[in-house]
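*Asks:* just need the structure, nothing else, for what follows:
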Amino acid sequence: MITVKAPGKLYIAGEYAVVESGFPAIIVALDQFVTATISPSDTFGSIVSKQYQENSIFWRRQGDAMVFDNRDNPFHYILAAISLTETYAREAGRELGVYHLSINSELDSADGKKYGLGSSAAVTVATVKALCQFYHLPMTKSQLFKLAAIAHLSVQGNGSLGDIAASVYGGWLAYHSFDRQWLAEQRQTQTLTALLAMPWPDLKVDLLTPPAELRLMIGWTGSPASTSHLVDKVSLVKAKQRGEYQTFLQDSKACLKRMVHGFHTGDLAAIQTELRQNRHLLQVLGDFSHVTIETPILKKMIAIAETAGAAAKTSGAGGGDCGIVLIDQAIDTTQMLHQWAQEGIERLNLNVHTVLDEPVSHV
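*Replies:* Here you go, the predicted structure:
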């Protein structure tokens, strides 16, 4: 039996701009995981998730194809990950097997609350990792990112894939998204083996070391948001508001460059300054695109945190889900947390998850 894990994530800064090729974001991997367990089977296979007990599916082999006994299921990301990884396995000369795959996610609460921690990305990464071990396919982090990114993109169709990077690399990272148009064109002519070996235009992943005094705190608003729908909405206004959108992109890139420099120099005050600036840029984007990035409860969460001496903003696409706080460890946050609780904001007791087993930078 093979068991692997992939962590969830939160965006710290650079949201929306990061969906454009080469534009950066800072993301952090968290110590809540999706666990994938895989074991061989002689007859039929199964895909089971504790989160979707009533939708477990069974399948068998017909040649290299997976034939399902029930097609209507919520496992699109898992199935895309299986399809891509098995294509790669066949290219590597592996014979396809039958197996039971079990998925268990800690990224949503036991009663089904969605926190916005990137569960679809972590599910995709965990599935790819498990199958690569099952088929004895050696895989660097760079290759794992690329294979999982192709699988995730085939389902979601948009987004930066930064959440995939966080699940693969762990820790704090600066991520520049790759050119998805280039990838779409290459997929028409290249094998997966060739694609995974190529440098991808604009892709860059660098791990960051936070200042020792930096403390990350996460507040959950109680209302989930759909990242893909919000990104779609912003995409619709790109052409109409071209000048304002281009200004937003360049300002976001400059802000993130200064913020990354703050990490490299261990300057918490500089990081906090740029977090506030990134919040301002997202507010401007929300205004001209008519997308509600900061909901009223997120505004309250941020205001309470700022009063306590922290820098705070929405995380990810906004519209609900989580807000993040960067604060000096020395500051007492008791009053802040009390005020959050009064407003119905739940502090998520999560920590940064760091992967220590591989080199820190891949392109």
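
*Asks:* C-alpha only now, for contacts and for neighbours.
*Replies:* Will do.

*Asks:* any idea how far residue 279 is from the most centrally placed residue in the chain?
*Replies:* The residue lying closest to the centre of the chain (Cα atoms, centre = their mean) is residue 163, at 1.5 Å. Counting by Cα to Cα, to the nearest Å, the gap from residue 163 to residue 279 is 20 Å.

*Asks:* structure for this one too, so we can compare:
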Amino acid sequence: MITEKAPGKLYIAGEYAVLEQDCPALLVAVNQFVRVSISKSKTGTGLIHSKQYSQDSIHWIRQGSRMVIDNRDNPFEYILSAISFTERYCLEQNIKMNVYDLHVNSDLDSADGKKYGLGSSAAITVATVKAILRFYGVKLNNELVYKLSAISHYSVQGNGSAGDIAASVYGGWLAYQTFDKKWLKNELAHKSLSKVVKEAWPGLKIELLTPPEGMKLMIGWSQKPASTSRLVDETNAKKMDAPAEYKKFLQASRECVLKMVQGFEENNIDLIKQQIRVNRAILQHFAHVNHIAIEIPRLTKLINIAEKYGSAAKTSGAGNGDCGIVITDKSSDVDALENEWRKNGILPLNFHVHNIILSH
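*Replies:* Below is the predicted model:
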């Protein structure tokens, strides 16, 4: 049996703007994982099973090299998309297809099944791609896994930046800029998958960062799950209503994230904290103009409490629920901060940054 895992992620800064070309975001991988195990089927019928959706296992068979599934209604779309594109890639390398069982288990939800907002669909996609490549004996590298995962994920979600995919593949702290979606769509329509994966993708930038000495990331969970794809759809629909305003937002977000990256490069926690506050203000204005709820009252409370203890905080990701992130240094009283969070219905999550050993 082969088991592969991929970590969840949190956005630190640059949300919403990251959907556009040339607008960087900062993300971090956290030590909560999706694990995918794959083993050759003993029966000729394959099984896809998730501990989280145990009532809905999928059974499938091969017809030639095609995978044929015998139940339509399933919550496994990201897994199936990852299988489909990764197998297509393997077929192009003249690898003979096999029948296997795939088991998925995730830490990315709370015990009662609520989502923390750690990018579980991205982590599931990445872990599945890695497991299948390993199963078929294909040599793995981060770029191959990222590109196959990004294509698989995007083909299901239809929006997003694939920043969460990058965090799940590369781990640690990273600065990320998305690729040109129109270009990718056109390439996939006219070229083999192997060719597209080997090409340089216009606009794509992934840079690993080293955090300053003494900087600590804290995560607070609002206990209210949010739907990223729905929020992204809403803002995509509205961004053409005020193009000048939108352009200003992108410019401000870009400058803020680049300054934050500078903070990493210069080992300057104060600069990072200052830009976290700037990014919060930029997102608040963006939410106000677009009439969307990014910073719900519970998240505002989370941020205000963190600020009271000398830390810098903001929403993480699409907002409207999920998590808030806090940057602290040695001067912050972390215990007092967490106690006050708990009194206000905010759950401190004891997760840490997960670094992955690089492969080229």
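
*Asks:* please work out the TM-score for the two chains.
*Replies:* Comparison of the two superposed chains (TM-score structural alignment, normalised by the length of the second structure) gives a TM-score of 0.98, and 359 aligned residues with a Cα RMSD of 0.8 Å.

*Asks:* the second structure: strands as residue ranges?
*Replies:* Taking DSSP state E as the criterion, the second structure contains strands spanning 2-13, 25-40, 46-50, 58-63, 66-69, 100-106, 173-177, 205-209, 216-221, 312-315, 323-328, 347-349.

*Asks:* the first one against the first structure, how far on average?
*Replies:* When you say that, I think you mean strand 2-13 of the second structure. Here the mean offset of strand 2-13 of the second structure against the first structure after fitting is 0.3 Å, by mean Cα distance after the TM-score superposition for the first structure.

*Asks:* what about that strand, distance to the chain center?
*Replies:* 7 Å (Cα atoms, centre = their mean, to the nearest Å).

*Asks:* could you do the shortest one as well?
*Replies:* A distance of 19 Å separates the C-alpha centroid of strand 347-349 of the second structure from that of its chain, computed with Cα atoms, centre = their mean.

*Asks:* can you name the residues in contact with it?
*Replies:* 218, 219, 220, 221, 222, 223, 338, 341, 342 (Cα atoms under 8 Å, 6 or more residues apart in numbering).

*Asks:* what about those, which one has the most neighbours?
*Replies:* Neighbours here mean other Cα atoms under 10 Å. Within the contacts of strand 347-349 of the second structure, the largest count is held by residue 220, at 28 neighbours.

*Asks:* in space, what's closest to that one - neighbours in sequence excluded?
*Replies:* Once flanking residues are discounted, residue 220 of the second structure sits nearest to residue 348: 4.5 Å by Cα to Cα, 6 or more residues apart in numbering.

*Asks:* now that neighbour: how far from residue 59 of the second structure?
*Replies:* Distance from residue 348 of the second structure to residue 59 of the second structure, by Cα to Cα: 39 Å.

*Asks:* what about the residue nearest to residue 320 of the second structure when sequence neighbours are not counted, how many residues nearby?
*Replies:* In this structure, residue 320 of the second structure finds its nearest non-sequential neighbour in residue 294, 4.4 Å apart by Cα to Cα, 6+ apart. By the criterion of other Cα under 10 Å, residue 294 of the second structure has 22 neighbours.

*Asks:* one more: residue 139 of the first structure?
*Replies:* For residue 139 of the first structure, using other Cα under 10 Å, the count is 15.

*Asks:* so who does the residue nearest to it when sequence neighbours are not counted touch?
*Replies:* Nearest non-adjacent residue to residue 139 of the first structure, counting by Cα to Cα, 6+ apart: residue 132, 7.3 Å away. Shown in contact with residue 132 of the first structure (Cα under 8 Å, 6+ apart): 85, 89, 138, 139.
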